[in-house]
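S.K.: Quick one: sequence plus predicted model below, questions after.
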Amino acid sequence: MKSVRPKKNLGQHFLTDLNIARRIADTVDACPAIPILEIGPGMGVLTQFLVTKEREVKAVEIDAESVAYLHEAWPQLRHNIIGEDFLRMDLRGVFGGKPFVLTGNYPYDISSQIFFKMLDNKELIPCCTGMIQREVAQRMASEPGTKAYGILSVLIQAWYNVEYLFTVNEDVFNPPPKVKSAVIRMTRNDVTDLGCDEALFKRVVKAVFNQRRKMLRVSLRQLFPQRMPGADFFARDIMTKRPEQLSIPQFVELTNLVAGVL
């Protein structure tokens, strides 16, 4: 069976270490008894361990060469291999509206977009695991007051508990990436309502982190292009902080303050 050529334009780096593949597959055990959707199976190095989990497994793969390979290598999955772009899929139809675990060796260049789509479908995805660029994993798991804490940290941790599980070196891939990788797991927390307007929450978080070196009283001004709030609004103690200093509850408080003057 002819191997699949890794394609640079798709950000393909195929994992070659079966022990690591098995460890990644085992991360889904934190959410048992629900189906699994794998993103970017490539030649199925992770898939071969996922199918032993005794639950339904589907895989979405944009690369036609990989899809053909998977059809030949895994004939039992033929009808569960989806040859589409994950970012364009309607996830409600994948398992008939049922919740599922999302996993995979995610393409580095679209991993953030994948997780933003996860957030848009958080009621369908109680658990998300997989391998990404180490720097992104560190940002996702970082705490307030750290250099890595940012947009991804806040938006994901508002809804998920994030675990940085282990680091993966470059030499277990074909071709080797130029950076280290990491395996993470995210499980839904108990939050069902942030306590503020969710769309505005996202706008506030993105706005202030886009000027992360500035105090909030400066970076928030871009949210008021028509009419600036009065001096009392910017005189609050929270306005002297920078975004990396704020916890998620403080971002909720900030969002409600902004909502009160918009």
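M.R.: Right, received. Where do you want to start?
S.K.: CA atoms for contacts and neighbours, from now on please.
M.R.: OK.
S.K.: Run through the helices of the stretch 101-250 of the chain in chain order.
M.R.: 111-120, 134-141, 151-157, 198-209, 216-219, 231-234, 248-259 (DSSP state H, counting those that start in this stretch).
S.K.: Out of those helices, which gets nearest to R188?
M.R.: R188 lies closest to helix 151-157 among those, at 9.0 Å (Cα to Cα).
S.K.: for comparison:
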Amino acid sequence: MKKNFRKYSPGKGQRPSHEEAEGEVRAKKHLGQHFLKDEDVAEKIGDTLSYSGYKHVLEIGPGMGVLTKYILRKEIDVHVIEIDTESVAYLQEHYPQLQGKVHEKDFLKHDLSEIFGQEQFAIIGNFPYNISTQIVFKMLELRQYIPEFSGMFQKEVAQRICEKEGSKTYGILSVLVQAFYEAEYLFTVPPSVFNPPPKVDSGVLRLSRKEDFSLPCNEKLFFRVVKTAFQQRRKTLRNSLKSFDLPENIKEDSIFGQRPEQLSTTQFIELTQIIEPHAVRD
């Protein structure tokens, strides 16, 4: 699936906001809630998934269901996971088609096999900024079950996930996500379409799992190498990876003279392959 998206700009004639029509749930600061209230933006996000190659989709943090209603129009089995009791009650009252599919759980802690078993499912959502990177890390842990992932983040986080090597914003998330997924930044959303409005722009991205998403190296070591390298991103790999206690002759390879942001995902895989024979097993 390939769609073209442009930066969203609110203007005359846009549809009435969800919040204005049905503003019954109070946004809670401690949950990082900013309820999307623009129907056009919600519909655009709902269209970011292909809804093909899997039977289920999980929406994280649906709030009052402004995005949910557009997902429900697709030919897909829709589940939502929501930690806010007030939102859960609202969803159960206003979306009878979700009966038995509203899970009052913490996504970061819940065992999703209780919902989907071993079947494939996509993830979508307007993600709370305060846990958005944690959501991505859990998605990576479950990558064998998640062929597609899309949603809204703080703009700079969405851009970082999709960034390529050579950029100052390229980092751990960029490398780990792009090792397993094709990452695409889709469009930018202004604060004005939320209630309450956040202080920054938001960005919507899509991740599509690679056809072959197994790595030709020890995956656990790959994660460790990437995270260790970027902990001291200004140093060359020869210095930032000292904790691996590698033989001096190995570090003569030119790759160790580079800084982590200079390496592509493929080069990090090659680096892991070089280190693997000498790495101490956990």
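M.R.: Cool, got the structure. Since the structure is predicted, the reported quantities are computational estimates derived from the model, not experimental observations.
S.K.: Tabulate the helices of the stretch 101-250 of the first structure (a markdown table), appending distance to G93 of the first structure and mean neighbour count.
M.R.: Below are the helices of the stretch 101-250 of the first structure laid out as a markdown table (distance: least, Cα to Cα, whole Å; neighbours: other Cα atoms under 10 Å):
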| stretch | distance to G93 of the first structure | mean neighbour count |
| --- | --- | --- |
| helix 111-120 | 15 | 16 |
| helix 134-141 | 28 | 20 |
| helix 151-157 | 23 | 22 |
| helix 198-209 | 24 | 18 |
| helix 216-219 | 40 | 18 |
| helix 231-234 | 45 | 12 |
| helix 248-259 | 32 | 17 |
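S.K.: Would you convert these into CSV that also reports distance to P176 of the first structure?
M.R.: Below are those laid out as CSV (distance: least, Cα to Cα, whole Å):
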stretch, distance to P176 of the first structure
helix 111-120, 18
helix 134-141, 14
helix 151-157, 26
helix 198-209, 32
helix 216-219, 39
helix 231-234, 49
helix 248-259, 36
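S.K.: what separates stretch 91-99 of the first structure from the chain centre, distance-wise?
M.R.: Offset of stretch 91-99 of the first structure from its chain centre (Cα atoms, centre = their mean, to the nearest Å): 18 Å.
S.K.: try stretch 203-218 of the second structure
M.R.: Computed by Cα atoms, centre = their mean, the chain-centroid distance of stretch 203-218 of the second structure equals 12 Å.
S.K.: which part of the first structure lines up with it?
M.R.: With TM-score structural alignment applied, stretch 203-218 of the second structure matches the range 182-197 in the first structure.
S.K.: Can you point out the buried residues in the matching stretch?
M.R.: Across stretch 182-197 of the first structure, burial judged by 16 or more other Cα atoms under 10 Å covers A182, V183, I184, R185, M186, T187, R188, C196.
S.K.: Kindly report the same for stretch 7-24 of the first structure.
M.R.: Neighbour-count burial for stretch 7-24 of the first structure flags Q12, H13, F14, L15, I20, A21, R22, I24 (criterion: 16+ other Cα under 10 Å).
S.K.: isn't the third one right up against E170?
M.R.: So the one you mean is F14 of the first structure. No - at 10.9 Å, F14 of the first structure and E170 do not qualify as touching, with contact defined as Cα atoms under 8 Å.
S.K.: among the buried residues of stretch 7-24 of the first structure, which two are most distant?
M.R.: The distance between the two most remote of the buried residues of stretch 7-24 of the first structure (Cα to Cα) is 19.2 Å, for Q12 and R22.
S.K.: List the contacts of stretch 53-67 of the first structure.
M.R.: Contacts of stretch 53-67 of the first structure with the rest of the structure, by Cα atoms under 8 Å, 6 or more residues apart in numbering, involve 4, 10, 33-43, 50-51, 77, 80-86.
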